[in-house]
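A.B. asks: Structure, please.
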Amino acid sequence: MGDSAISRIDSTLAGDDFAWSVTLVGEDQSDKLATLAHYLDDGHSTSGDGKRVPSGYAYWGIGPTIAWSNASNDPTYMVIKVGTEMFRRQWRTISPLVTDECVHLVSLGVGTGAKDGMFLETMHRANPSMLYVPVDMSAEMLRTGSRTAVRDAHFPLDRSLGLQIDLSLDGNLEELKQFLDRLVGDEAILFSLVGNTVANFDDDAEFLDGIAKVLRPQDRMLVEFATTESLAGDAVHAAEAEYRQTRGFVEFVASAVRYNTDLKIDLEQVRFTGAVDDESILLKVFWQNVGSETLRMAIPGSRPVHLKPLDTIRLYTTRKYTTERIDQLVADAGLRTTHVQRERFRYARRQNPFGLELRLLAPDENAPTPLPAFDVWK
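C.D. replies: Okay, the predicted model is just below:
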């Protein structure tokens, strides 16, 4: 690389105990704010299907990053607390398969960094030359989460490189694929997509399909899904209650609007509604203007948005999947399952049908290849 600034980073950081982190920022953050403003002015709806915070933006910025950290460390948020322990057990079982096949870790959505720390501790022991590439839309989430992971695993800072990009954009996924090809060559990558991230997208199948296209035949992907063994009405109501009961989570879902607009959100006006959709429980979390007057919401750099009575802003989307639905998502993305770990939640006296499923996936060489658009008409 010659005498470039990049080529000098290693020697510059060597022995420096300042809290540096190395991140490549791939997007103009003012563009992200403009996109958020567009979604927050997307028509009137009384059911959370108009104005919304799109996936990824719930974590975008320092306010939501702090709010997510607080929610994740809330001792009353049992899903996170128990889920982390379940993940530790599941990872312990799957990890020998990963270390036999993969060298490097690319974390797609770093979160708090707790799970990445588990990956790094095991994988670095097996492959000391590995690289850690955390990827997130939120530069603040990227910095705080990856630093936690590196610190917890005692992972060398000069083997970590963060990438700030929005994974929901096809163009960004293509850039990510090319970047990783140049970075690691033919060495196999473990892509991690944990925390039920797939479920947070409006079109979960489309998102997983896009991510799957980044994988090469030698790569593997570890995906975590929230699961349900029932689609009955009482299971839907239990899913609503699971998220509603933790104040830290409610504050988190409201944080993207609170920190990026001047709208004062009363947490009592945040609604949780579940429904059965495509062999899964779809949960929408939205704020509603329950007053009788139109509210004016200002967003920096954009024209004001007017919220009529009963208008809503969807703050968050998530799902709990049946095994059949997960099988379909995986197959439709051109992937196959090489190993799976399932476990049901057992933290309460009252039994519920929910749990977590961790799947190790590989590209399916037998999956049909879609025709290019110009061939469809022949």
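
A.B. asks: When you work out contacts or count neighbours from here on, use the C-alpha atoms and nothing else.
C.D. replies: Will do.

A.B. asks: And the helices in the stretch 101-250 of the chain, which stretches?
C.D. replies: Ranges of helices within the stretch 101-250 of the chain are 114-126, 139-153, 170-184, 204-212, 233-244, 247-260, based on DSSP state H, counting those that start in this stretch.

A.B. asks: Residue 23: which of the ones you listed is closest?
C.D. replies: For residue 23, the closest of the helices of the stretch 101-250 of the chain is helix 139-153, at 7.9 Å, according to C-alpha to C-alpha.

A.B. asks: Show me what counts as buried in the closest one.
C.D. replies: Across helix 139-153, burial judged by 16 or more other C-alpha atoms under 10 Å covers 139-150, 152-153.

A.B. asks: Equivalent analysis for stretch 293-311, please.
C.D. replies: For stretch 293-311, by 16+ other C-alpha under 10 Å, it's 295, 297, 298, 299, 305, 307, 308, 309, 310, 311.

A.B. asks: returning to that earlier point: in a markdown table: the buried residues of helix 139-153, plus distance to residue 124.
C.D. replies: Shown next, in a markdown table, are the buried residues of helix 139-153 (distance: C-alpha to C-alpha, whole Å):
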| residue | distance to residue 124 |
| --- | --- |
| 139 | 24 |
| 140 | 25 |
| 141 | 23 |
| 142 | 20 |
| 143 | 20 |
| 144 | 20 |
| 145 | 18 |
| 146 | 15 |
| 147 | 16 |
| 148 | 16 |
| 149 | 12 |
| 150 | 11 |
| 152 | 12 |
| 153 | 9 |
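
A.B. asks: Following up with a second sequence; could you model it the same way so I can compare the two?
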Amino acid sequence: MTMPTSRERFTLIAAEAEDHLAEFARDVKAGLTAQPKSLSCRYFYDRKGSLLFEAICQVPEYYLTRAEREILLTHATEITSRFSTRTTLVELGSGSAAKTRILIEAFLRRHGTLRYVPVDISHTMLKESSLALLEQYPHLKIVAIASEYHDGLHQLQALADGPRLILWLGSNVGNFERAEAADFLRRVRETMSPSDRLLVGIDLRKDRGVLEKAYDDASGVTAQFNLNILARINRELGGHFDLQAFRHRAVYNEEIGRIEMYLDSTRAQRASIERLGLEVSFAAGETMHTENSYKYSFAEIETLAAAGGLRMEGQWLDSERRFSENSLALVVS
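C.D. replies: You can find the predicted model right below:
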């Protein structure tokens, strides 16, 4: 009997959503006409941004990827041993799925076959990474969902025909305000059954120097990643930003427990955006906020889980106690 080809084992679902370019234009206009100015980190991840983030994961200062990979390599067998053969592996914000391969291989060793459901905003990255996985793993089936998390959750409910391990790796939870993170966990909880588990990667509070270097590496990859949001405005909205006139900056707000990323104007300047019919003025030294990345204490992780209506079932740390993987389950009364 002939094995199904990679493409025969691949289904791509594009979640219905509003026109992304119109949404991008609307949010850019709102952010650049506000005081202080800001741009949303959700727009970092066009194709170029996704590739730059993969490069960030390789720089020596960015410990998060290495720490999370260590945890998964050490504990993959334990994490996957709780699931039956009908398991579906779901991933929110899959990217290249580099770390996910560890869990895919653990499931395949244990059960022989696996269905993987990656959800990612980058259509191109999603398709490329899925086909690469299918080429490597002949007993893997993939149903990929091209959408943001919120739209993808609706699609996930239709695929709930057995136990699922839902992955939210890479400290993506940190990009949400704390109340928003709890709200999103509640939305995920609404799609879960008692046999499902949610595995959340959460970065831990630590020394300012370690954190600021992680988000402002010496080779400048994170700076390119941050500046790419202006390049994207230039490409997609007819913007005329001079990228050389802005400087990337990352600072740790210790009281709040978050890294804050900014683009600072190095001189007084104006930039027009043709599609918006907008001209934006910047004073020398004016800052434009682009991203927050929240860090958590152990107590804050427990509080987050409880606020999301979930209970902590397991927690694993890397050898230097920098990063955590947290297995969350429904609260059963």
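
A.B. asks: if we can go back for a sec, can I get the helices of the stretch 101-250 of structure 1 in CSV with distance to residue 190 of structure 1?
C.D. replies: As requested, the helices of the stretch 101-250 of structure 1 are arranged in CSV below (distance: least, C-alpha to C-alpha, whole Å):
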stretch, distance to residue 190 of structure 1
helix 114-126, 10
helix 139-153, 16
helix 170-184, 12
helix 204-212, 12
helix 233-244, 30
helix 247-260, 29
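
A.B. asks: For the counterpart of residue 233 of structure 2 in structure 1, the count of nearby residues, please.
C.D. replies: Mapped onto structure 1 by TM-score structural alignment, residue 233 of structure 2 lines up with residue 260. The tally of other residues near residue 260 of structure 1 (other C-alpha atoms under 10 Å) stands at 18.

A.B. asks: can you check residue 366 of structure 1 too?
C.D. replies: Applying other C-alpha under 10 Å, I find that residue 366 of structure 1 has 9 neighbouring residues.

A.B. asks: same question, residue 19 of structure 2
C.D. replies: With other C-alpha under 10 Å as criterion, residue 19 of structure 2 counts 8.

A.B. asks: now do residue 139 of structure 2
C.D. replies: Residue 139 of structure 2: 16 neighbours (other C-alpha under 10 Å).

A.B. asks: List the residues that contact the closest residue in space to it that isn't next to it in sequence.
C.D. replies: Of all residues not flanking residue 139 of structure 2 in the chain, residue 113 sits nearest, at 5.1 Å (C-alpha to C-alpha, 6 or more residues apart in numbering). Applying C-alpha atoms under 8 Å, 6 or more residues apart in numbering to residue 113 of structure 2 gives the contacts 85, 107, 139, 140.

A.B. asks: where's residue 223 of structure 1 relative to residue 280 of structure 1, distance?
C.D. replies: 17 Å (C-alpha to C-alpha, to the nearest Å).

A.B. asks: Likewise for residue 247 of structure 1?
C.D. replies: 25 Å.

A.B. asks: Who has more neighbours out of the two?
C.D. replies: residue 280 (24 against 14).

A.B. asks: Apart from its neighbours in sequence, what residue is nearest that one?
C.D. replies: residue 321 (4.4 Å).

A.B. asks: per the alignment, that neighbour corresponds to what in structure 2?
C.D. replies: So residue 321 of structure 1 corresponds to residue 296, using TM-score structural alignment.

A.B. asks: Burial check on that match, number of neighbours?
C.D. replies: Neighbours of residue 296 of structure 2 (other C-alpha under 10 Å): 21.

A.B. asks: tell me the contacts of it?
C.D. replies: 202, 203, 204, 205, 257.

A.B. asks: Can you tell me which of those residues carry over to structure 1?
C.D. replies: Retained in structure 1: 202, 203, 204, 205, 257, out of the contacts of residue 296 of structure 2 (criterion both residues aligned by TM-score structural alignment, their matches' C-alpha atoms under 8 Å).

A.B. asks: Which residue in structure 2 aligns with residue 118 of structure 1?
C.D. replies: Aligned partner of residue 118 of structure 1 by TM-score structural alignment: residue 102.
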